[in-house]
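In: Predicted model and sequence below, questions to follow.
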Amino acid sequence: MNTIRHRYFIVHKPHSMLSQFIGTDKGRMLGELNYPFPEGTHAIGRLDYESEGLLLLTTNKKVTRLLFQGEVPHKRSYLVQVRGIVTEETLLQLQSGIAIRVKGGVDYTTAPCQVQLAQAPQGLPELPHDLNPYVKSSWLRIVLTEGKFHQVRKMVRSVNHRCLRLVRVAIEDIDLDLQNQPPGTVREIEESAFFSQLCINNW
């Protein structure tokens, strides 16, 4: 009996692209990336249309359950540009947990997480709507172990900072090399390395 060989991909999703191959929504999709993905490839944990960065793809349908629906939480790291200067008081608010509105109009207090000021990342292209250089902004690095719908955007909005750019840079130990893997590029990774870096055992 032949064992199915699943495949695993690290994608740098560009801004203004959907995290899917087919759908009714208008906009660019993953099929427009210049890569011969095998049949059955799908995204694990999507990024919304305006978000960028690390997107994992695989032909293995079990991975989403193992990674995002299991009992062990997994870290997701983001670089976030917000309008205005973020104070130490605001950092503490975000770190300690903050109320956001989730599905169904319910208020939800986020779990404590890691939030710190960060340098602007190197290797990202400018966007057409990038800020006037005279408008002040701050970059944050936020590390979460939960993922409510649009959570990061809602968190910074709750402390009166508008999210200007959201880049996922890591899931557990799989890091996106922004300088060497530009938007729209794909890198395949071996199964053993994939699960090891995601800290998933017994797969």
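Out: On my side now, so go ahead. Numbers count the residues shown, from 1 in each chain.
In: For the rest of this, base every contact and every neighbour count on C-alpha atoms.
Out: Fine.
In: how many neighbours does the closest residue to Glu52 other than its chain neighbours have?
Out: The spatial neighbour of Glu52 that comes closest, neighbours along the chain excluded (C-alpha to C-alpha, 6 or more residues apart in numbering), is Val167 at 4.7 Å. Counted with other C-alpha atoms under 10 Å, the neighbours of Val167 add up to 25.
In: Was I right to think Val167 contacts Ser51?
Out: Yes: the pair Val167 / Ser51 is scored as a contact, 6.0 Å apart, by C-alpha atoms under 8 Å.
In: residues contacting Val11?
Out: Residues near Val11 by C-alpha atoms under 8 Å, 6 or more residues apart in numbering: Gly53, Leu54, Leu55, Leu56, Leu57, Gly184, Thr185, Val186, Arg187.
In: Would you mark the buried spots in stretch 84-98?
Out: Of the residues in stretch 84-98, Val86, Thr90, Leu91, Leu92, Gln93, Leu94, Gln95, Ile98 count as buried by neighbour count, 16 or more other C-alpha atoms under 10 Å.
In: One more: stretch 196-203?
Out: Here stretch 196-203 shows Leu198, Ile200 as buried, counting by 16+ other C-alpha under 10 Å.
In: what's the answer for stretch 7-23, then?
Out: Across stretch 7-23, burial judged by 16+ other C-alpha under 10 Å covers 7-15, 17-20.
In: Also stretch 108-116?
Out: Across stretch 108-116, burial judged by 16+ other C-alpha under 10 Å covers Thr110, Pro112, Cys113, Gln114, Val115, Gln116.
In: want to compare, so here's the second one:
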Amino acid sequence: MRYFVLHKPYGMLSQFTSEGGHACLADLNFDFPKSVYPVGRLDHDSEGLLILTDDNLLKNKLLEPRQKMPKTYLAQVEGQVEPEHLKKLENGLEIKHKGKVHFTQRAVAKRYSGAIPEERDPPVRFRKTVPTDWLTLTISEGKNRQVRKMTAAVGLPTLRLIRLQIGQLALANMAIGEVRELKKEEIYRLTIGQ
């Protein structure tokens, strides 16, 4: 079995076939084995940690909703993050999913004050009159565009979204577009979950 981690760039599809003029995983300067596929996905306008493997048991464990595998995201949002925003995000709120109302599960939300990630290409549009802020959000479910829907629901539209962590596996200091093969201890930490 082979296991890889990628810092997926903005504008790239989480698949090996291009669609709609978007870049895809085949465009990376990396020779992936033909047997590996992404575990889950990140939208083309999201960045960050993406796992690729041919281990179907691990894929199923990471994607199975009953496993409640935590995923942590860093979001640059429009507006200032206040304690009431974080409380609403943590307690759960209503979002639309596939045309129905979904009430999100409890999450962990924090205002982010760490180092700002390297600028993406293209950069987020800057507006002098509109402040931006950063927050981290850890969720254990994965509805389509969930983090973006959650931040919008509390009045903080997401401008940039980066997945930092899945379970115990963190993006750490990987550069945008960097790929590396996972070490045995990292695979073990993924298989034991939280």
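Out: Sure thing, it's come through. Fair warning: this is a prediction, and the values are worked out from it, not measured in the lab.
In: so how far is Leu74 of structure 2 from the aligned partner of Val167 of structure 1 in structure 2?
Out: Matched by TM-score structural alignment, Val167 of structure 1 corresponds to Ile162 in structure 2. Applying C-alpha to C-alpha, to the nearest Å, the value for Ile162 of structure 2 to Leu74 of structure 2 is 5 Å.
In: Mind jotting down where the strands sit in structure 1?
Out: 8-13, 42-44, 52-58, 76-83, 99-102, 106-109, 114-118, 137-144, 163-171, 174-175, 186-189 (DSSP state E).
In: Could you provide these in TSV, with additional columns for distance to Thr24 of structure 1?
Out: TSV is the format used below for the strands of structure 1 (distance: least, C-alpha to C-alpha, whole Å):
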stretch	distance to Thr24 of structure 1
strand 8-13	19
strand 42-44	16
strand 52-58	20
strand 76-83	28
strand 99-102	24
strand 106-109	28
strand 114-118	36
strand 137-144	30
strand 163-171	24
strand 174-175	31
strand 186-189	24
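In: Those: which one's closest to Arg65 of structure 1?
Out: strand 42-44 (9.3 Å; C-alpha to C-alpha).
In: Could you tell me where that closest one falls in structure 2?
Out: Strand 42-44 of structure 1 maps onto residues 37-39 of structure 2, going by TM-score structural alignment.
In: Include distance to Gln122 of structure 1 when you put the buried residues of stretch 108-116 of structure 1 into a markdown table, please.
Out: Formatted as a markdown table, the buried residues of stretch 108-116 of structure 1 follow (distance: C-alpha to C-alpha, whole Å):
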| residue | distance to Gln122 of structure 1 |
| --- | --- |
| Thr110 | 29 |
| Pro112 | 28 |
| Cys113 | 24 |
| Gln114 | 21 |
| Val115 | 20 |
| Gln116 | 18 |
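In: And the residues you listed, which two are furthest apart?
Out: Thr110 and Gln116 (16.3 Å).
In: Can you flag the buried ones in the contacts of Val11 of structure 1?
Out: Buried among those by 16+ other C-alpha under 10 Å: Gly53, Leu54, Leu55, Leu56, Leu57, Gly184, Val186.
In: Can you give me the neighbour number for the spatially closest residue to Arg160 of structure 2 that is not a sequence neighbour?
Out: For Arg160 of structure 2, ignoring the flanking residues on the chain, the nearest one in space by C-alpha to C-alpha, 6+ apart is Gln76 at 5.0 Å. Residues lying near Gln76 of structure 2 (other C-alpha under 10 Å) number 23.
In: Return the residue of structure 1 aligned against Gln76 of structure 2.
Out: Mapped onto structure 1 by TM-score structural alignment, Gln76 of structure 2 lines up with Gln81.
In: try Leu52 of structure 2
Out: Residue pairing (TM-score structural alignment): Leu52 of structure 2 is matched to Leu57 of structure 1.
In: which non-adjacent residue is nearest its match?
Out: Leaving aside its sequence neighbours, Leu57 of structure 1 sits nearest to Ala43 (C-alpha to C-alpha, 6+ apart; 4.4 Å).
In: if I pick that neighbour, what's in contact with it?
Out: Ser19, Gln20, Leu55, Leu56, Leu57, Thr58.
In: Work out which residue lies at the spatial centre of structure 2.
Out: Arg163 (2.8 Å; C-alpha atoms, centre = their mean).
In: That residue is in contact with Tyr73, isn't it?
Out: Yes: using C-alpha under 8 Å, Arg163 of structure 2 is in contact with Tyr73, at 4.3 Å.
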